[in-house]
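>>> Next input, structure requested:
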Amino acid sequence: NAGMCWASQDFVRILENVKARGILQSTFSYFFLEQNKIDKKKIQENFNLTAGELDIILNNPGKGEGIFRIGDSSVWIQTDPSDKEMMFIESNEAVLQELLNNMKKVQGYAG
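Next comes the predicted model:
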């Protein structure tokens, strides 16, 4: 058995990449966080989300709020990630640096 974690707020970029699309096709569980409204049709075509599920991920969900889907079953979920967890997934260098600086100040984190 193997596992993989892939995070993106740009679903269409993954969909249009041949190698990345293969990962999507062989994945059984998904965690949909906020997506761009422009991508609504592509998301609906590829994942068959309900109108309510689309509403959650397209209309300014809260931090960590989204849809967790396993097979054909979905549930609304809201996570409360720690700063360390956010560091793992953050791709914006300026935001990452701010997280690191805050951790050093608040927690005495030595990096």
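
>>> Please make it C-alpha for all contacts and neighbour counts, starting now.
Noted.

>>> now the strands for this structure?
Secondary structure of the chain (DSSP state E): strands at 29-32, 65-70, 73-78.

>>> Adding distance to Glu98 and mean neighbour count, write those strands out as a markdown table.
Formatted as a markdown table, the strands of the chain follow (distance: least, C-alpha to C-alpha, whole Å; neighbours: other C-alpha atoms under 10 Å):
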| stretch | distance to Glu98 | mean neighbour count |
| --- | --- | --- |
| strand 29-32 | 25 | 18 |
| strand 65-70 | 22 | 19 |
| strand 73-78 | 23 | 13 |
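
>>> Let's see this one next, to set against the first:
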Amino acid sequence: NAGMCWASQDFVRILENVKARGILQSTFSYFFLEQNKIDKKKIQENFNLTAGELDIILNNPGKGEGIFRVGDSSVWIQTDPSDKEMMFIESNEAVLQELLNNMKKVQGYAG
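Next up is the predicted model:
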């Protein structure tokens, strides 16, 4: 068994990448976080989310709030990631550096 974790708030960018699309096509579990409203049609076409599920991810969900889908089953979920987990997933270098600096100040984190 193997697993892969992708996190993105830009679904269409992944969908339009040929290599990434192959991963999407063979994935059974998805965690949808906030998505841009202009991508609603593409998301609906590719994942057949309900109107309620789309409402959650398109209309300013709370931090860590989204839809977790396994196969054809979905559940609303809200995560509460730790600072270390946020470091793992953060792709914005400036935000990552700020997280690291805050951890060093508050926790004496050595990296």
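
>>> Got a TM-score for the pair?
Here the TM-score for the pair of chains, by sequence alignment, normalised by the length of the first structure, is 0.99; 111 aligned residues with a C-alpha RMSD of 0.5 Å.

>>> Make a markdown table from the strands of the first structure and add distance to Asp39 of the first structure to it.
Below are those laid out as a markdown table (distance: least, C-alpha to C-alpha, whole Å):
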| stretch | distance to Asp39 of the first structure |
| --- | --- |
| strand 29-32 | 13 |
| strand 65-70 | 16 |
| strand 73-78 | 19 |
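
>>> among those strands, which is nearest Ser91 of the first structure?
Taking C-alpha to C-alpha, strand 29-32 is the member of the strands of the first structure nearest to Ser91 of the first structure, at 17.0 Å.

>>> Contacts only, for Lys37 of the first structure.
By C-alpha atoms under 8 Å, 6 or more residues apart in numbering, the residues touching Lys37 of the first structure are 58-59.

>>> just Ser74 of the second structure next, same as before
Contacts of Ser74 of the second structure were listed using C-alpha under 8 Å, 6+ apart, and they are 67-68.

>>> go again using 10 Å as the cut-off
29-31, 49-50, 53, 67-68 (C-alpha atoms under 10 Å, 6 or more residues apart in numbering).

>>> which strands and helices sit next to the longest helix along the second structure?
Looking across the second structure with DSSP state H, the single longest helix is helix 93-107. Contacts defined by 3 or more C-alpha pairs under 10 Å, 6 or more residues apart in numbering; DSSP states H and E place helix 93-107 of the second structure against helix 83-89.

>>> Give me the neighbour count for Leu49 of the first structure.
Counted with other C-alpha atoms under 10 Å, the neighbours of Leu49 of the first structure add up to 17.

>>> out of the contacts of Ser74 of the second structure, what pair is the most spread apart?
Every pair of these checked by C-alpha to C-alpha; the farthest is Ser29 and Thr50, at 16.4 Å.

>>> which residue sits closest to Ala20 of the second structure, ignoring its sequence neighbours?
Take Ala20 of the second structure and drop its neighbours on the chain: the residue closest to it by C-alpha to C-alpha, 6 or more residues apart in numbering is Ile14, 5.7 Å away.

>>> which residue lines up with the one you found in the first structure?
The pairwise alignment with the first structure assigns Ile14 of the second structure to Ile14, based on sequence alignment.

>>> any idea how far its match is from Asp39 of the first structure?
Relative to Asp39 of the first structure, Ile14 of the first structure is positioned 12 Å away (C-alpha to C-alpha, to the nearest Å).

>>> Pick out whichever of those two has more residues nearby.
Neighbours per residue (other C-alpha under 10 Å) separate Ile14 of the first structure from Asp39, with Ile14 holding more: 16 against 13.
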